[in-house]
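A.B. asks: sequence unknown, structure follows:
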């Protein structure tokens, strides 16, 4: 990781089980070398400038899998990664963090995993500042904003699941609609989501590399890990194919 070039480093991060690697490499109390700390410090600080947005997301995810409390410096590493990412790149990082198909989302990272109010405050302030810069580009109709709008409308779409994405079949308490069978996806709803995300100035076809800005809301309580969410995650993954 330390000696490879930027391309090789990003390839390694994207093709190894980084969370498992963080777990297996230990900081040994009886030895001077702190192997896990040195590795994460290398990725989250020393070589961070050469990491792609996807690689940064993977490093954040690996630290969430490891649990931030496993290392006293973990929250500082998270803050450094996020504060070193700006404007459209930061929007992409947040979107990719929420699009991994598990419950390790940006909300969990900021409001559950991070315990320091100071660090959380620093990160939220950074997000606000970068959003203000993006909004300024849009209001001034800069070249950067026009180029961005050619790819997407840059909006976050919030949707319910029952009686919105798929029919509840009138099954209480999920919903009341009996027009279709239970769990039947409404005709045209996926195309509707896609058009909302692409916007009027976006491309006709969905780019393979693009990550959608669709967020599903659920009233189901979070129980343990992703026990209550994994069924929906599997459904969303199937619909995406």
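C.D. replies: Nice, I can see it. This is a predicted model, so every value here is computed, not measured.
A.B. asks: make it CA atoms for all contacts and neighbour counts henceforth
C.D. replies: Will do.
A.B. asks: need the contact list for the most centrally placed residue in the chain.
C.D. replies: Residue closest to the average C-alpha location in the chain (Cα atoms, centre = their mean): residue 97, at 1.2 Å. For residue 97, the contacting residues are 57, 61, 104, 105, 106, by Cα atoms under 8 Å, 6 or more residues apart in numbering.
A.B. asks: top of these by neighbour count?
C.D. replies: residue 57 (23 neighbours; other Cα atoms under 10 Å).
A.B. asks: so residue 77 makes contact with residue 43?
C.D. replies: No. At 9.2 Å, residue 77 does not count as touching residue 43 under the criterion of Cα atoms under 8 Å.
A.B. asks: residue 38: neighbour count?
C.D. replies: Neighbourhood size, residue 38 [other Cα under 10 Å]: 12.
A.B. asks: er, residue 100 actually
C.D. replies: 15.
A.B. asks: over to residue 226?
C.D. replies: Residue 226, neighbours per other Cα under 10 Å, totals 15.
A.B. asks: quick one: residues contacting the closest residue to it other than its chain neighbours.
C.D. replies: If the residues on either side of it in the chain are set aside, residue 226 comes closest to residue 103, at 5.8 Å by Cα to Cα, 6 or more residues apart in numbering. Going by Cα under 8 Å, 6+ apart, residue 103 touches 225, 226, 229.
A.B. asks: second structure follows, compare the two:
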């Protein structure tokens, strides 16, 4: 008499429409069931092989992304790695692209970057990255991806004394939405917006998950978070190195895309952005730096020659993006309205509101 797990494997192996069977199914629970109770044998490798190798071509990108995410508890690196390689080999064209974006928007650390650069073996990683390059080579248009810092870019945290600490900058959410809606091939598609930060992930991903949870209620487009480690927060140089590594990973995972990097003047972001442009000018549309430290005019000019633009309010960021063809004129107006609304609130410290409003009005009218 066969046990329940053997019967499930047999049923899945012969199901006529396996994709329909697994759509909406609790794959996390299914994977846990194959871990086995108490002393029972762990059979997750068999389930992974069935779904990722034997029947991967019968499954949609959405179901495969859910399968891969459910496999995150697998500790055998060879089993996990070979299964992921099988998924990438089973897909092509739009399904291949959709799988990447869906896996990149899981809402936790087990996203595309983590899977490829931390869970695959050396050989399988190079194979998967080659498959990504092959699929990207057939695409005619460079889609836009948005890379954004968090501290002093989305929230006033370290260097900005004009706003209440921890407050969300007026207009930043509207700006990121306009970038996502205005220049992405598929507005609102999961995975187009990535936050790159030097914040450490922490034990069991607790700090990074805290960061994700803090971003969740802001109304941002679907996004993922690439973090750092405790070793990367000691100096500006180490912070910059981690952010550049995140960019290099992004570029390898999405070689078909162009990038806009949004950062601030407080923690090496201008240098990171200039290095991005120098390394891959064809991939970086522009670097936008939120000036929270009062950057001198000569330095702003020098940065501009390196592909780095500065702004003081998100009205200015929207105007710059409009000049690059990334945000519509109507989008600029929506961002500016959001900026003015935010400045008329208690997130602004006393004595700064009038100057900020004047700056926003000046920046939104800039040529």
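C.D. replies: Structure's in. What do you need? For clarity, every value in this text was computed on a predicted model and none was experimentally measured.
A.B. asks: quick one: TM-score?
C.D. replies: The TM-score (TM-score structural alignment, normalised by the length of structure 1) is 0.74; 208 aligned residues with a Cα RMSD of 2.9 Å.
A.B. asks: state the distance from the counterpart of the residue nearest to residue 226 of structure 1 in structure 2 to residue 37 of structure 2.
C.D. replies: In structure 2, residue 103 of structure 1 lines up with residue 109, judged by TM-score structural alignment. Plainly put, residue 109 of structure 2 is 27 Å away from residue 37 of structure 2 if you go by Cα to Cα, to the nearest Å.
A.B. asks: now the strands for structure 1?
C.D. replies: With DSSP state E, the ranges of strands along structure 1 come out as 157-159, 214-216.
A.B. asks: elements contacting the longest helix along structure 2?
C.D. replies: With DSSP state H setting the assignment, residue counts place helix 236-253 as the longest helix in structure 2. Judged by 3 or more Cα pairs under 8 Å, 6 or more residues apart in numbering; DSSP states H and E, the packing partners of helix 236-253 of structure 2 are helix 112-114, helix 122-137, strand 193-200, strand 223-228, helix 269-279.
A.B. asks: quick one: that helix aligns where in structure 1?
C.D. replies: Taking TM-score structural alignment, helix 236-253 of structure 2 hits no residues over in structure 1.
A.B. asks: enumerate every residue touching the spatially closest residue to residue 108 of structure 2 that is not a sequence neighbour.
C.D. replies: Counting by Cα to Cα, 6+ apart, residue 209 is the residue found nearest to residue 108 of structure 2 once chain neighbours are left out, at 6.6 Å. Counting by Cα under 8 Å, 6+ apart, residue 209 of structure 2 touches 108, 109, 201.
A.B. asks: what do we get in structure 1 for residue 209 of structure 2?
C.D. replies: Aligned partner of residue 209 of structure 2 by TM-score structural alignment: residue 230.
A.B. asks: and residue 215 of structure 1, what's its match in structure 2?
C.D. replies: By TM-score structural alignment, residue 215 of structure 1 lines up with residue 194.
A.B. asks: oops, could you answer that again for residue 125 of structure 1 instead?
C.D. replies: Match for residue 125 of structure 1 (TM-score structural alignment): residue 130.
A.B. asks: what number of residues lie near that match?
C.D. replies: By other Cα under 10 Å, the residues close to residue 130 of structure 2 number 14.
A.B. asks: how near is it to residue 81 of structure 2?
C.D. replies: Counting by Cα to Cα - residue 130 of structure 2 and residue 81 of structure 2 are separated by 15 Å.
A.B. asks: next one: residue 201 of structure 2
C.D. replies: On the measure of Cα to Cα, residue 201 of structure 2 and residue 81 of structure 2 end up 22 Å apart.
A.B. asks: likewise residue 33 of structure 2?
C.D. replies: Taken as Cα to Cα, the span from residue 33 of structure 2 to residue 81 of structure 2 is 21 Å.
A.B. asks: of the two, who's got more company?
C.D. replies: residue 81 (21 against 15).
A.B. asks: tell me, how many residues neighbour the residue lying closest to that one once chain neighbours are set aside?
C.D. replies: Spatial nearest neighbour of residue 81 of structure 2, chain neighbours left out: residue 120 (4.6 Å); criterion: Cα to Cα, 6+ apart. Per other Cα under 10 Å, the neighbour tally for residue 120 of structure 2 reads 23.
A.B. asks: where do the strands sit along the stretch 251-367 of structure 2?
C.D. replies: Assigned by DSSP state E, counting those that start in this stretch, the strands in the stretch 251-367 of structure 2 fall at 257-264, 284-290, 308-311.
A.B. asks: once you drop chain neighbours, what's closest to residue 56 of structure 1?
C.D. replies: In space, residue 56 of structure 1 is closest to residue 81, 7.0 Å off (Cα to Cα, 6+ apart).
A.B. asks: separation between the residue lying farthest from the centre of structure 1 and residue 72 of structure 1?
C.D. replies: Here structure 1 reaches farthest from its C-alpha mean at residue 30, the gap being 37.0 Å by Cα atoms, centre = their mean. Noted for residue 30 of structure 1: a distance of 18 Å to residue 72 of structure 1, by Cα to Cα.
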